[in-house]
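J.: Show me how the following folds:
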Amino acid sequence: MKIRIGVVMDPINSINIKKDSTFSILLESQKRNYTIYYMEIKDLYIYLNKAYSNTKIINIQKDKKKWFKIIKKKTILLSKLDIIFMRKDPPVNMEFIYSTYILEKAEKNGTIVVNKPSSLRNFNEKIFSIKFKKFIPETLITSKKKIIKNFIKKNKDIIIKPLNGMGGHSIFRIKKKDKNFSVIVETMTKKETKYCIVQKYVKEILNGDKRIIIINGIPIKWCVYRIPKKGENRGNIASGGKVKLKKINKKDLKISKRIGKFLIKKGIIIAGIDIIGNKLIEINITSPTCIREIENFYKVSISEMLLNCLEKKILKKNIK
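T.: Next comes the predicted model:
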């Protein structure tokens, strides 16, 4: 069966193919001779209660100078696609939310959407982790300066970050007697009008922020340690963190399996969870990264595992 796969992502001409996880998925799709339909959020639309998109059928190649080629442009009914990957990077703004309603129409007509549109709306990546309270550091979500002040009095050393950021942007560490406390909080909360997430500082960040990939509820046994450069509190690769790869330990495996069971129930096929020490920090479901880092180091294809899983779902759907 010829599989038609759609991908909604940021502009493909701007990606870094050495690190881009979506590119890895597209390479595997190309290897399987799928027809690949590339889209951006602005291309999606609804007409007469049906979901459509202006697409570009593309070919992919592992060439750092020219990694894609447009074969032709085509407007399609989204329900004609077998699989659609929603891989638009945060922020999860209103345009992102609107696009999930469009994708949901395709899903209701039989297309497999990864990840499930309603779950992309319902589970903010920063807030998601509080569902697993026994695994997380002490956490606060608020826009109020006084509440944050009481939190730092208790915990002495905290991290504050926005709810819709990525790549380590706008993450601040504040200690109890920091003279910049007021200005940081006022800036982050836009003078108490924007929510932020505040967590007790986990000192194990110096050893690395671990990214664990979960496919169809099952954690990949290798994880990426993102180690902060000297003088930094952020391990994110986008913020200059160094990368090491290791097998996940027993504690991380326990956390991952517990989260994996929940993800399956919510139609989340691929996720990336972040753990510092033995504390769960985030559950990334919009466009989880670090697939390329693992695939480049070990003789394992996460993209192959992912597409094998989806092909089984297509086969099961067609048998019904």
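J.: rest of the way, CA atoms for contacts and neighbours
T.: Fine.
J.: What are the boundaries of the helices in this protein?
T.: With DSSP state H as the criterion, the chain has helices at 21-31, 94-108, 117-122, 145-155, 181-188, 250-265, 291-297, 302-319.
J.: The first one to helix 302-319, inter-axis angle?
T.: Between helix 21-31 and helix 302-319, the angle comes out at 60 degrees (axes from the mean of the first three to the mean of the last three Cα atoms, to 10 degrees).
J.: Could I get the contacting residues of the closest residue to Thr100 other than its chain neighbours?
T.: In this structure, Thr100 finds its nearest non-sequential neighbour in Pro117, 4.9 Å apart by Cα to Cα, 6 or more residues apart in numbering. By Cα atoms under 8 Å, 6 or more residues apart in numbering, Pro117 lies in contact with Thr100, Tyr101, Leu103, Glu104.
J.: can you pick the most crowded of those residues?
T.: Leu103 (29 neighbours; other Cα atoms under 10 Å).
J.: For burial, what's the neighbour tally of the residue nearest to Ser79 when sequence neighbours are not counted?
T.: Leaving aside its sequence neighbours, Ser79 sits nearest to Ala106 (Cα to Cα, 6+ apart; 4.5 Å). Counted with other Cα under 10 Å, residues neighbouring Ala106 total 24.
J.: Then Thr193?
T.: Neighbours around Thr193, by other Cα under 10 Å: 12.
J.: Endpoints of stretch 285-301, how far apart?
T.: 19 Å (Cα to Cα, to the nearest Å).
J.: before we move on, back to that, show me the one of the helices of the chain that comes nearest Ala271.
T.: helix 250-265 (8.1 Å; Cα to Cα).
J.: and that closest one, which residues are buried?
T.: Buried positions in helix 250-265, judged by neighbour count with 16 or more other Cα atoms under 10 Å: Asp252, Leu253, Ile255, Ser256, Ile259, Gly260, Leu263.
J.: Let me know the distance separating the closest residue to the third one other than its chain neighbours from Lys62.
T.: Going back to what we said before, that points to Ile255. Leaving aside its chain neighbours, Ile255 sits nearest to Phe135 (7.3 Å; criterion: Cα to Cα, 6+ apart). Distance, Phe135 to Lys62, using Cα to Cα: 39 Å.
J.: Could you check which of the two is surrounded by more residues?
T.: Set side by side, Phe135 and Lys62 show more neighbours around Phe135, with 16 against 13, by other Cα under 10 Å.
J.: Now show me the structure for the sequence below, then we'll compare the two:
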Amino acid sequence: MNILIVADPLESFKIHKDTTFVMMRELQRRGHALAACEPQHIHWRSGGVVTASVRAVRLTGEANAWFEVQSEQALALKDFDAILMRKDPPFDSEFFYATHLLEQAEREGARVFNKPRALRDHPEKLALMEFPDFAPPTLVTRRDADIRAFHAEHGDIILKPLDGMGGTGIFRVKADGMNLGAIIETLNQGGATSVMVQRYLPEIVDGDKRLLVIGGKPVPYCLARIPQGNEVRGNLAAGGKGVARPLTERDRAIGEALGPILAARGLLLVGVDVIGDKVTEINVTSPTCFQEIQQQTGCDVAALFVDALEAALM
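T.: Here you go, the predicted model:
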């Protein structure tokens, strides 16, 4: 099959940990042809079909020059057997427009994973609000008074921007309320920007677990991202330590409850973030942690993903 990867520039990949890289490696190992482009390379002219300037690539197996470009040309997206949308967050206006172009390509016959509409319908911070039984007490608001009331009720809270990634912009405010006003001003920008507020979960000391759900089924291992030093954030990008673990009974129950619902909406790959026994985020744009789990447990997550992709295309 011919597979198109829509992602950040290949030259920017850190292949020792990049999930899209191991997806590509497994696809090539199985004999599938690879091409790549960035969202800005997709275009649509009136009266025509959605097209992109794509590079046909082959992985070399080398650590430095890890891919080679075999050709470069404009091709209709509908002519690929599958398109993997793997552009990293943030979900900004350009990402939003890219999903519309990809959805038009779907109408022309393209198969896109994760589905563009599902990407738009599941903002990664807001998506968990649909599943209150699994989430901690959570508030989304622009209002200063709402946040202060939530803090008064719960005492120890986490505040974060809805469009953050990698742990950026996350604050903890304890019962003393120190700097709450300044943090609200920073995040909600005078009421112009929505903020997510959650009750602090002390189980974060044991890790912010990334559960991967592929084709509606949980991968048997998760990656616990453990905060280091005095840091409250477990995100690897914020210095957290990643430790792979077997799923607990509760982890598996979460994956089995949410997985089929999300898969039915066109989300082939989902990253569910769990602290203790509570879901804190549902990641759908470009979930990661494949390599960390495989390196520590031997579980070939990329192979599980390609199995699910091939099954979806049958």
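J.: quick one on the thing from earlier: the residue nearest to Ser79 of structure 1 against Ile76, yeah?
T.: No. Ala106 of structure 1 is beyond contact range of Ile76, at 11.2 Å (criterion: Cα atoms under 8 Å).
J.: so what's the closest residue to Thr139 of structure 1 other than its chain neighbours up against?
T.: In space, Thr139 of structure 1 comes closest to Gln199 once its chain neighbours are excluded; the distance is 4.5 Å by Cα to Cα, 6+ apart. Counting by Cα under 8 Å, 6+ apart, Gln199 of structure 1 touches Pro137, Glu138, Thr139, Leu140, Ile158, Ile159, Ile160.
J.: I figured the first one hits Gly277, correct?
T.: Going back to what we said before, that points to Pro137 of structure 1. No. Contact criterion Cα under 8 Å: Pro137 of structure 1 and Gly277 do not qualify, at 10.2 Å.
J.: which neighbours do those two share?
T.: Val202.
J.: still on that earlier bit, any chance of the contacts of Pro117 of structure 1 in CSV, with distance to Thr289 of structure 1 too?
T.: CSV is the format used below for these (distance: Cα to Cα, whole Å):
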residue, distance to Thr289 of structure 1
Thr100, 20
Tyr101, 24
Leu103, 22
Glu104, 23
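J.: Okay, strands next: where are they in the stretch 151-300 of structure 1?
T.: In the stretch 151-300 of structure 1, strands defined by DSSP state E, counting those that start in this stretch lie at 157-162, 172-175, 196-200, 209-215, 218-219, 222-227, 242-247, 270-276, 279-284, listed in chain order.
J.: Next, the mean deviation of the shortest one compared to structure 2.
T.: Its match in structure 2 and strand 218-219 of structure 1 itself, once the structures are fitted together, sit a mean 0.2 Å apart by mean Cα distance after the TM-score superposition for structure 1.
J.: The fourth one too?
T.: For strand 209-215 of structure 1, the mean distance to aligned residues of structure 2 following superposition is 0.5 Å (mean Cα distance after the TM-score superposition for structure 1).
J.: Now find how far off-centre that strand is within its chain.
T.: Here the centre of strand 209-215 of structure 1 is set off from its chain's centre by 10 Å, with Cα atoms, centre = their mean, to the nearest Å.
J.: Remind me what it packs against, helices and strands.
T.: Using 3 or more Cα pairs under 8 Å, 6 or more residues apart in numbering; DSSP states H and E as the contact criterion, the elements in contact with strand 209-215 of structure 1 are strand 222-227, helix 250-265, strand 270-276.
J.: and with 10 Å instead?
T.: Judged by 3 or more Cα pairs under 10 Å, 6 or more residues apart in numbering; DSSP states H and E, strand 209-215 of structure 1 is in contact with strand 222-227, strand 242-247, helix 250-265, strand 270-276, strand 279-284, helix 291-297, helix 302-319.
J.: Ok, the fifth one next?
T.: Under the contact definition 3+ Cα pairs under 10 Å, 6+ apart, strand 218-219 of structure 1 sits against helix 250-265, strand 270-276.
J.: Around the nearest residue to Gly164 of structure 2 once chain neighbours are set aside, count how many other residues there are.
T.: Of all residues not flanking Gly164 of structure 2 in the chain, Pro90 sits nearest, at 6.9 Å (Cα to Cα, 6+ apart). Other residues lying near Pro90 of structure 2 total 14 when counted by other Cα under 10 Å.
J.: try Arg148 of structure 2
T.: By other Cα under 10 Å, neighbour count at Arg148 of structure 2 equals 15.
J.: was I right about it contacting Gly181?
T.: Yes. If you go by Cα atoms under 10 Å, Arg148 of structure 2 and Gly181 touch, sitting 8.7 Å apart.
J.: Find residues that contact each of these two.
T.: Between them, Arg148 of structure 2 and Gly181 share no contacting residue under Cα atoms under 10 Å, 6 or more residues apart in numbering.
J.: dump the residue contacts of Ala302 of structure 2.
T.: Applying Cα under 10 Å, 6+ apart, the residues near Ala302 of structure 2 are 19-27, 290-291, 294, 308.
J.: Quick check: the counterpart of the residue nearest to Thr139 of structure 1 in structure 2 vs Asp277 of structure 2, distance?
T.: Aligned by TM-score structural alignment, Gln199 of structure 1 pairs with Gln198 of structure 2. Distance, Gln198 of structure 2 to Asp277 of structure 2, using Cα to Cα: 14 Å.
J.: before we move on, what about Glu185 of structure 2?
T.: 31 Å.
J.: Give me the more crowded residue out of the two.
T.: Asp277 (18 against 14).
J.: For that one, which non-adjacent residue is spatially closest?
T.: Per Cα to Cα, 6+ apart, closest to Asp277 of structure 2 is Arg250, 6.5 Å.
J.: Quick one: residues contacting the one you found.
T.: For Arg250 of structure 2, counting by Cα under 10 Å, 6+ apart, the contacting residues are Glu256, Val274, Gly276, Asp277, Lys278.
J.: Repeat that for Asn109 of structure 1.
T.: Lys50, Ala51, Leu78, Ser79, Lys80.
J.: Measure how buried the third one is and give me the count.
T.: So the one you mean is Leu78 of structure 1. Leu78 of structure 1 has 28 neighbours, counted by other Cα under 10 Å.
J.: I figured it hits Tyr47, correct?
T.: No. With contact defined as Cα under 10 Å, Leu78 of structure 1 does not count as touching Tyr47 (11.6 Å).
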